[in-house]
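Trainee: missing the sequence, but the structure's below:
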């Protein structure tokens, strides 16, 4: 097996474990944003298993790449990635959403190591990322800032203000990742407020744009590598089309899967299906 195949095999294992960790946390509460966690696992696997520069033992290391979880309701997915990255321990997943846990149901920077911002008020992540990227550049710190956001945040004016500011300042150290799963609390994102042609819009704002199948690891891997290796002084965005519930067919086809309540026997069924498809 060559090195490229080794990398993809390792990332596939990483994505599988992220999905499994998320399902186990979901079982603790019997509900959660599991559809997003399963759909976004491949992106997080590439981020934490390949692209990001960080030290698990020192989450506040000044040389780290910053990963902002603007869509704070994806916290269950993010915690799974932090467990995979050894930033938090696997044992802590049993405390998910419980009193005094470091893993609250929505991301809070004051609680969780590796959490760079308290997300959830959608549309805040990109403006914060612009400020961080500017600050790092002023300090001559070569770290990247990643802003992870949902397609629902495309409805927010602050997102596009941040996009304009990033291009104006030539922030080549800023990478935005948009999860396009076409689902938000009020229904399909494209019907709540149409956002296509999305690639053209970001390009018109002065960004380098890539659009990929967010559940196809080779494509996601290439997109991350390309975003990091570009030399031009402009921000980069990776638009990731993903499938809610990816890896567990009976959740993939569930009509309302923005916030999922799963009957107790279904959690083990979901794990069994995931394990079977991975083996």
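Mentor: Perfect, I can see it now. Small disclaimer: the values here were computed from a predicted structure and weren't measured. Numbers count the residues shown, from 1 in each chain.
Trainee: switch to C-alpha atoms for all contacts and neighbour counts from now on
Mentor: Will do.
Trainee: give the contact list for the nearest residue to residue 52 once chain neighbours are set aside.
Mentor: What sits nearest to residue 52 in space, not counting adjacent residues and going by Cα to Cα, 6 or more residues apart in numbering, is residue 65, at 5.9 Å. The neighbourhood of residue 65, defined by Cα atoms under 8 Å, 6 or more residues apart in numbering, consists of 52-54, 143-146.
Trainee: Out of those residues, name the ones that lie in strands.
Mentor: Mapping the contacts of residue 65 onto strands (DSSP state E) picks out 145-146.
Trainee: filter the contacts of residue 65 to the buried ones?
Mentor: Among those, those scoring as buried are 52, 54, 143-146 (criterion: 16 or more other Cα atoms under 10 Å).
Trainee: what about residue 29, how many neighbours?
Mentor: Neighbourhood size, residue 29 [other Cα atoms under 10 Å]: 16.
Trainee: what about versus this one:
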């Protein structure tokens, strides 16, 4: 007799959708270890930096700060199927800070949604890998983003739809701290609380920098953890480069079903892993030259400092 655990139920649903056959692209992955996730994050960083170098255009700084969370989501947490990217019951991911598309493209390539070689056409004419994610051109993109402040509203809409359709999928969203200066972010937050969206998990990539400098100097954000909490979110704060903390938070805090949306404020470093990019606003949207690129890859291949 088979015990009807949530996993068995979800696999059964998937098999039913596929005519009773469990295909090669089955959505469920084995739980990737923390050490494996750390290696995946390094691979993502190398791929993203290479993409920006080849294009001589793009946003490396924020891509590097987001890499660890992206690795944990795509290689451990999210229920997705690269062979069926439009699978109705998949978890959704919204990269609201869409300018860091290179790190998402890297994840899609390493996860098998697209070929590894294809992502190096970043920003080329006709390429599906444009400067901001395009859901109509790139498999695995759940919503086109890039206009700052708007992505979280889309994530809220997805979460409401899942709730009303009685679906089990979750919606993960990543916003930038600078992006939280946009008023629409807070309108979306209010709606998420009103509709009790405990299927929505929001990550704030809190790297403290934006294109014009430190957020504190451009437009102070105050304490984001306290602000989300005051609006009615379940909120916690972690080191966004500690894979141990990311995994523990996803395994526990993010799974609470208490009628509250979740916010995970991730303290990160812009340009993480490349010494000359770290904490430098100049690397928000600048491509490295040949010498800088080679140094970046050398440092990344040496691993990240503990």
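Mentor: Now that the structure is in, tell me what you want to look at. Predicted model, so just to flag it, every value in this text is computed and none were measured.
Trainee: Now check the residue nearest to residue 52 of the first structure against the second structure: what is it aligned to?
Mentor: Aligned counterpart of residue 65 of the first structure in the second structure: residue 91 (TM-score structural alignment).
Trainee: just residue 120 of the first structure next, same as before
Mentor: Correspondence of residue 120 of the first structure to the second structure, assessed by TM-score structural alignment: residue 146.
Trainee: Quickly note the distance from the aligned partner of residue 184 of the first structure in the second structure to residue 238 of the second structure.
Mentor: Structural alignment (TM-score structural alignment) places residue 184 of the first structure against residue 210 in the second structure. Plainly put, residue 210 of the second structure is 20 Å away from residue 238 of the second structure if you go by Cα to Cα, to the nearest Å.
Trainee: Likewise for residue 158 of the second structure?
Mentor: Per Cα to Cα, residue 158 of the second structure is found 26 Å from residue 238 of the second structure.
Trainee: So for these two, which sits in the more crowded spot?
Mentor: Ranked by neighbour count (other Cα under 10 Å), residue 158 of the second structure and residue 238 place residue 158 first, with 23 against 14.
Trainee: quick one: contacts for that one?
Mentor: By Cα under 8 Å, 6+ apart, residue 158 of the second structure lies in contact with 92, 171.
Trainee: Now do the same contact list for residue 164 of the first structure.
Mentor: Residues near residue 164 of the first structure by Cα under 8 Å, 6+ apart: 205-206.
Trainee: What's it aligned with over in the second structure?
Mentor: The alignment partner of residue 164 of the first structure in the second structure, by TM-score structural alignment, is residue 190.
Trainee: For that match, give its distance to residue 184 of the second structure.
Mentor: 10 Å.
Trainee: just residue 100 of the second structure next, same as before
Mentor: 20 Å.
Trainee: Between these two, tell me which one has more neighbours.
Mentor: More neighbours surround residue 100 than the other of residue 100 of the second structure and residue 184, with 28 against 17 (other Cα under 10 Å).
Trainee: correct me, but the more buried one touches residue 65?
Mentor: No - using Cα atoms under 8 Å, residue 100 of the second structure is not in contact with residue 65, being 9.5 Å away.
Trainee: tell me which residues in whatever helix or strand residue 165 of the first structure lives in are buried?
Mentor: Assigned by DSSP states H and E, residue 165 of the first structure belongs to helix 157-168. For helix 157-168 of the first structure, a neighbour-count test (16+ other Cα under 10 Å) marks 158-160, 162-167 as buried.
Trainee: Looking at the residues you listed, which one is closest to residue 83 of the first structure?
Mentor: Closest approach to residue 83 of the first structure among the buried residues of helix 157-168 of the first structure (Cα to Cα): residue 159, at 29.1 Å.
Trainee: coming back round to it: CSV please, covering the contacts of residue 65 of the first structure and showing distance to residue 128 of the first structure.
Mentor: CSV is the format used below for the contacts of residue 65 of the first structure (distance: Cα to Cα, whole Å):
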residue, distance to residue 128 of the first structure
52, 19
53, 20
54, 20
143, 15
144, 13
145, 10
146, 11
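Trainee: I'd like to know which elements the helix or strand harbouring residue 14 of the first structure is packed against.
Mentor: Secondary structure from DSSP H and E places residue 14 of the first structure in helix 3-29. The contact analysis (3 or more Cα pairs under 8 Å, 6 or more residues apart in numbering; DSSP states H and E) places helix 3-29 of the first structure against helix 34-46, helix 75-84, helix 217-229, helix 264-278.
Trainee: Go through the ones you listed and name the closest to residue 101 of the first structure.
Mentor: Smallest distance to residue 101 of the first structure across those (Cα to Cα): 12.0 Å, for helix 75-84.
Trainee: still on that earlier bit, wait, what's in contact with the nearest residue to the match of residue 184 of the first structure once chain neighbours are set aside?
Mentor: Nearest in space to residue 210 of the second structure, with sequence neighbours left out and distances taken as Cα to Cα, 6+ apart, is residue 178 at 5.7 Å. For residue 178 of the second structure, the contact set (Cα under 8 Å, 6+ apart) comprises 208-210, 215.
Trainee: one more time with 7 Å
Mentor: Residue 178 of the second structure makes contact with 209-210, 215, according to Cα atoms under 7 Å, 6 or more residues apart in numbering.
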